[in-house]
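Enquirer: please find the sequence and the predicted model below.
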Amino acid sequence: RAALGLDPDGETNAQAAFDAAQAFRREAEGVVALQEADYRWPAERIARWRENPTSYEFGYLYTTSDCYYWRREELQAIDANECICLGNITNLIANLFGEGHPLDDLVRNLPPIEPCLDQCAHPVQSIEEIGGSQ
């Protein structure tokens, strides 16, 4: 490693930085929970996974409440996962063509396919469904 100009402690330093980032995210989750108590509307209505009249199956603050994107990036870093649909939470076909469209019904009823494409076709409700960090 040293002959290649690489830091011999690189893995150790990277793990320390990752651990610090996870600790920061956990701290942020606590701040978010405190903020939710002051929302004008109940968090269950605006920050949780639920049926609603929008094209999304979650409240608009869901990804904030869950620190979803931070946790997805942690998963990308851990697994070096480059799947464009990793942790997809939106139903792309329903958003483009409307729920109940024949193409939406077809995609929703597809059997499991190649893992990355499957995440494009079948949205997840939580990052834990794909092995996300806690």
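Expert: Happy to help now that I have it.

Enquirer: from now on I want contacts and neighbour counts done on CA atoms only, so please keep to that.
Expert: OK.

Enquirer: does residue 29 touch residue 65 like I think?
Expert: Yes. The criterion here is C-alpha atoms under 8 Å, and residue 29 meets it with residue 65 at 7.4 Å.

Enquirer: more crowded one of these two?
Expert: Between residue 29 and residue 65, residue 65 has the larger neighbour count (other C-alpha atoms under 10 Å), namely 21 against 16.

Enquirer: also this one, for the comparison:
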Amino acid sequence: MDGTRAVGVSSDGRSAVRAVLEKGAAPDTVLTGASGLLRPVFDFSGRVWFVDRAPSGARVQVMGPDEDPVEVDVPGVSGEDVTLFLVSRDSSRLVAVVRGPAQDRLVVSRIEHSPAGGLPRFTRARAIARRGDAARRVTDIGWRSR
């Protein structure tokens, strides 16, 4: 979160690059062969989260600061038709919009990190209750603290 690195997705959504924001530094391609990458998300530790809208459903990947992306299974998100996602800054929750035939669902999964490191684990995503006659299609999501 120190503003020294950037990650971008190609205009066709098929690849991602990262770069150190220093004069003369060249970007490094970190992900190729994707179908439709959504906007990547950084968390507090410098991990970058990706969701690829593959024909078989969402593929969630996480990449450490000096690592390559690794696919992780997020029950209730992986394999679904995900149109938007966010990871909380503290990397404790993943929220996604899952497209349904008539109405989108907003779902949340807890992210569990081991003190010993390794890949995070996820709880099964559960739908976030909606009040009243909420919009049928979700166009954007964001975090808010009380």
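Expert: Ah, there it is. This one's a predicted model, so the numbers in the text were calculated from it and none came from an experiment.

Enquirer: what does the TM-score come to for these two?
Expert: After superposition, the two chains reach a TM-score of 0.25 (TM-score structural alignment, normalised by the length of structure 1), with 67 aligned residues with a C-alpha RMSD of 5.6 Å.

Enquirer: could you pull out the helices for structure 1?
Expert: 10-36, 43-46, 62-65, 68-79, 92-97, 102-108, 115-121 (DSSP state H).

Enquirer: look at the nearest residue to residue 62 of structure 2 once chain neighbours are set aside and say how many residues are nearby.
Expert: Excluding its sequence neighbours, the residue lying closest to residue 62 of structure 2 (C-alpha to C-alpha, 6 or more residues apart in numbering) is residue 49, at 4.5 Å. Using other C-alpha under 10 Å, residue 49 of structure 2 has 24 other residues around it.

Enquirer: name the element residue 49 of structure 2 belongs to?
Expert: Secondary structure assignment for residue 49 of structure 2, by DSSP states H and E: strand 48-54.

Enquirer: got it, and residue 97 of structure 2?
Expert: Using DSSP H and E, residue 97 of structure 2 maps to strand 93-98.

Enquirer: list the buried residues of that strand.
Expert: For strand 93-98 of structure 2, a neighbour-count test (16 or more other C-alpha atoms under 10 Å) marks 93, 94, 95, 96, 97, 98 as buried.

Enquirer: elements contacting it?
Expert: When contacts are defined as 3 or more C-alpha pairs under 8 Å, 6 or more residues apart in numbering; DSSP states H and E, strand 93-98 of structure 2 sits against strand 82-87, strand 105-112.
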